[in-house]
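Student: Make a model of this:
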Amino acid sequence: MSQNRKRAAIILAAGQGTRMKSPLPKVLHRVAGRAMMDLAIDAAEGLDCERIVVVVGAHSPQVGDSARQRLGADNVVVQDPPLGTGHAVLAAKVALSDFEGQVVVSYADCPLIDTQTLKTVFDLADKADLAVLGFEAADPGAYGRLVIEGADNLSAIVEAKEATAQQLAIRACNSGVLAADRATLFSLLDEVRNDNAKGEYYLTDVVGIAKARGLKPKVCFVGEEDVTGVNSQVELAAAEAIWQSRCRKTLMLNGVTMPAPETVFLSWDTQIAPGVVVEPNVVFAEGVSVASGAVIRAFSHLEGACVAEGALIGPYARLRPGADIGKDVHIGNFVEVKNVRIGEGAKANHLSYLGDGEVGAKANIGAGTIFCNYDGYFKHRTVIGEGAFVGSNASLVAPVTVGAGAITGSGSVITKDVPADALAFERSLQTEKAGWAKAFRERRTAEKAAQKKG
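Tutor: Model prediction:
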């Protein structure tokens, strides 16, 4: 029980997930834009676990493939057939046979178990033969009850269906998460039997076996929300709501302004610096960073984008992957930016699509501008030089460059490079026919009147 020992994690991901009623395996459903299994792996990696083993089921090759892609084949084991949680942990025995240190058992369908939660149980394992993570349940229901002696000595875990009336009154419940020395854990599991109604090997039985050996299991507690499990779409939405609320609160405590935080949605990797203002109804998908002083106005959607200091985004803006928005840039209403670097002080305030290219510092992109970047086979780049002015309703057919300080006339279709400081425009000469509109109206009025009489 010495401190600072090496750490490993066993993540159980072999559940059937039938209550999700979805073709997507349960643990691959997303919370905060990230698969629940990946969140569990992230939590273990956050504690520098030397080894992480994921236990998957034979019924869901998609889960196994995803875990192998993340961790490699040697760190994924298959529980087949599924014979309970104790049997699932035993499936990882061979994969950890050369590991010496503490092992924590965690769950791929508990997306709110984070690094700090795992640290709590690891820290207790430094002082105990077996550390179990518990929580105080508002409604204990079908949870296993923790029978505790003194402050933290765990006497037993009793399943609700086998509990006495007195035990059912206990509000201290089992999360399923536990930690112990690897050799101790697997030695205890070797003694677990399946002489129960389900014929399964229960992980919780290790507590009683440890007590019988004279070992000292202990318990530590976290909040009920910290160990929330997901078994249905309703519970998935509940976990998402908890995650979002916590992340919003953290950002606001760190200096981010959100007038209506409940309408802002964040991703697992969203980075928003202190001093940013986020107006209502904004969605941050994966891969977004926003620097201090920027304002993200209402109803904007950002994904894979970088926003620099002092930039103004929206309202109703869309930043797609590769959008690199420079300092003090303005991206206005109904402007979409994809894979474009926009230089300091440039503006695109209205109704434009900017895809694949570069916009120089202090350039102005007029309303209705389109970067025509796709020819049906390949994407091409549009480059706008510093200080250039692109007139409204311009179509820039890539590959094309508008030089620094150049101007393009409104309504032009620009297909050739424009030299620096030049004026380029492409439109037909305006033709006027005097009195034509009046004669047209008179003729059509007479035709309509005659049609009604007929």
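
Student: rest of the way, CA atoms for contacts and neighbours
Tutor: OK.

Student: and Arg381, what is it in contact with?
Tutor: Applying Cα atoms under 8 Å, 6 or more residues apart in numbering to Arg381 gives the contacts Gly355, Asp356, Gly357, Glu358, Asn373, Ala398, Pro399, Val400.

Student: change it to 6 Å
Tutor: Contacts for Arg381 (Cα atoms under 6 Å, 6 or more residues apart in numbering) come out as Asp356, Gly357, Ala398, Pro399.

Student: The first one - how many residues pack around it?
Tutor: Each residue near Asp356 was counted by other Cα atoms under 10 Å, and the total is 23.

Student: another one to check against the first:
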Amino acid sequence: MTARPVAAVILAAGSGTRMKSDTHKVLHPIAGRPMLLHLVDTVAGLSPERTVVVVGARREQVEAAVAPHSVAMAHQAEQLGTGHAVAQAEAALAGFAGDVLILYGDVPLVSAETMRRMVERLHGADSPAAVVLGFRPADAGAYGRVIADADGRIAKMVEYKDASPEERAETLCNSGLMAVRSVDLFALLARVGNDNAAGEYYLPDIVMLAAGDGRASAVIETDAVEVTGVNSRAELAALEAQWQQARRARAMADGATLTAPETVWFAHDTAIGRDVTIEPNVVFGPGVSVADGVAIRAFSHIEGATIATGATVGPYARLRPGAVVGEGAHVGNFVEMKKAVLGKGAKANHLTYLGDTEVGAGANIGAGTITCNYDGFFKYRTQIGAGAFIGSNSALVAPVSIGDGAIVAAGSVVTQDVAADALALVRPPQTAKPGWAKRFRAMMTARKEAK
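Tutor: Prediction:
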């Protein structure tokens, strides 16, 4: 990678009407992260001196999404083509002397390695005026074509609408992504005209303008999946499927067992250790870390959670943000955790809700237990000590503390702290009335027959 500074211009001004959505197209998610933020994060890996996002329709949505990132904004008030869009970034790049990557917010999966290759090729021995990223799709369709020699030197670039039948027969297509020196970019853009079938200012025209000056440009190729764009819900789903397929393959290559890979869905940041077993129909939301030797049983949904070595989760478990499952702990069927810690070796095996709770090591949470953490206005915490035993069908009304080794009898509603090693029994005494049930049935049967 050249030591020259790098900047990125990300085009995100299109209205995305084919999405039929009130949400800007580039903010629709792939693997739980907006497409645009995939790209912003990848660009950040190159340590750019500047990143500029060009916005237009629904600009306030895009600006809000990138606000936490070190990104400058440029506004394209009218959509007059890709060349016009890039030109709007000139002010934001004033004084920048380096290489500019031109990217698209709806082409989210281009890799940092490909970006580096583009910049490296820009500084090849033949010093091309621009580098174009090309690809060969299964169906070239209406993509612009790149006519180049065996060394990648570009003879011509042409939009499909303006191409001849011979040019349309070319299989090398233009992804739209480019690398250009800043000293050349805006000077060339200023010369781009709109004398074409669409009446737009095309970014690729800078290649032919440079050629007219005696400076050739070059094309490098990448896989079609990497430069797949999204213009509709169907294309969004297809790209999600491609991303998931690649992520599943990586998880298995890294030592995880996926018993039905096609049914497991990862988020963009899911971290999976070795010797992890993931059963069918498991969904990971953002913010999940799974240590080595964990078993995640079928039909579990996990988001914002940390799972320690040797733990078991599910089946049919739900871990919400802030859930921490300790080493060797068990979270069983129909158990939900939110902002809760289940200590080392602790168990909550059935039909339980743990919210705003800390459970000590080795504690056992009986079936049907709930922590009542919300009074309609505020949230409160429950503390359950190490080795404590919470009987089935208990309600722990927070704020409340259960001491180490304490036992809460089944069916209790606990509203006060329980001391260590104490028994809490909160229910009325059981009474029995001999023969009552038989007499009741006889009475009710007689009433029914009398009608």
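
Student: tm score of chain vs chain?
Tutor: Between these two chains, after superposing, the TM-score reads 0.97 (TM-score structural alignment, normalised by the length of the second structure); 448 aligned residues with a Cα RMSD of 1.2 Å.

Student: Which ones among the contacts of Arg381 of the first structure lie within strands?
Tutor: Within those, membership in strands is found for Asp356, Gly357, as judged by DSSP state E.

Student: Out of the contacts of Arg381 of the first structure, give me the one that has the most neighbours.
Tutor: Neighbour counts for these were taken using other Cα under 10 Å; the highest belongs to Gly357, which has 25 neighbours.

Student: can you give me the helices for the first structure?
Tutor: Counting by DSSP state H, the segments of the first structure that form helices are 36-46, 61-71, 85-90, 115-125, 165-168, 182-189, 205-212, 233-253, 436-453.

Student: State the span of the second structure onto which the fourth one is aligned.
Tutor: Alignment of helix 115-125 of the first structure against the second structure: residues 112-122, by TM-score structural alignment.

Student: how big's the offset between the matching stretch and the first structure?
Tutor: When the first structure is superposed, stretch 112-122 of the second structure averages 2.1 Å from its matched positions, counting by mean Cα distance after the TM-score superposition for the first structure.

Student: Quick one: closest of the helices of the first structure to Tyr107 of the first structure.
Tutor: helix 36-46 (6.9 Å; Cα to Cα).

Student: Can you list the buried residues in the closest one?
Tutor: By neighbour count, and taking 16 or more other Cα atoms under 10 Å as the criterion, the buried residues in helix 36-46 of the first structure are Met36, Met37, Asp38, Leu39, Ala40, Ile41, Ala43, Ala44, Glu45.

Student: before we move on, what about stretch 201-214 of the first structure?
Tutor: For stretch 201-214 of the first structure, the neighbour count (16+ other Cα under 10 Å) marks Tyr201, Tyr202, Leu203, Thr204, Asp205, Val206, Val207, Gly208, Ile209, Ala210, Lys211 as buried.

Student: How much space separates the fifth one from Val147 of the first structure?
Tutor: Read that as Asp205 of the first structure. For Asp205 of the first structure, the distance to Val147 of the first structure (Cα to Cα, to the nearest Å) stands at 13 Å.

Student: Please enumerate the shared neighbours of these two.
Tutor: Counting by Cα under 6 Å, 6+ apart, Asp205 of the first structure and Val147 have no shared contacts at all.

Student: Reformat the buried residues of stretch 201-214 of the first structure as a markdown table; add distance to Ala131 of the first structure.
Tutor: Rendered in a markdown table, the data for these read as follows (distance: Cα to Cα, whole Å):
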| residue | distance to Ala131 of the first structure |
| --- | --- |
| Tyr201 | 19 |
| Tyr202 | 16 |
| Leu203 | 13 |
| Thr204 | 12 |
| Asp205 | 13 |
| Val206 | 11 |
| Val207 | 9 |
| Gly208 | 13 |
| Ile209 | 14 |
| Ala210 | 11 |
| Lys211 | 13 |
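
Student: ok, the contacts of Arg381 of the first structure vs Glu442 of the first structure, which is closest?
Tutor: Sorting those by distance to Glu442 of the first structure puts Ala398 at the head of the list, at 45.7 Å, by Cα to Cα.

Student: For that closest one, which residues are in contact?
Tutor: Contacts for Ala398 of the first structure (Cα under 6 Å, 6+ apart) come out as Cys372, Asn373, His380, Arg381, Thr382.

Student: quick one: it from Glu235 of the first structure, how far?
Tutor: From Ala398 of the first structure across to Glu235 of the first structure, the span is 48 Å (Cα to Cα).

Student: returning to what we had before: relative to Asp324 of the first structure, which of the helices of the first structure is closest?
Tutor: Distances from Asp324 of the first structure to each of those were compared using Cα to Cα; the shortest belongs to helix 233-253, at 22.2 Å.

Student: Centre of the chain to that closest one, how far?
Tutor: Here helix 233-253 of the first structure is found 11 Å from its chain centre; the criterion is Cα atoms, centre = their mean, to the nearest Å.

Student: same question, stretch 251-271 of the first structure
Tutor: 14 Å.

Student: Give the buried residues for it.
Tutor: 251-252, 255-258, 261, 264-268, 270-271.

Student: Check stretch 347-359 of the second structure too.
Tutor: Buried residues in stretch 347-359 of the second structure, counted by 16+ other Cα under 10 Å: 347-359.
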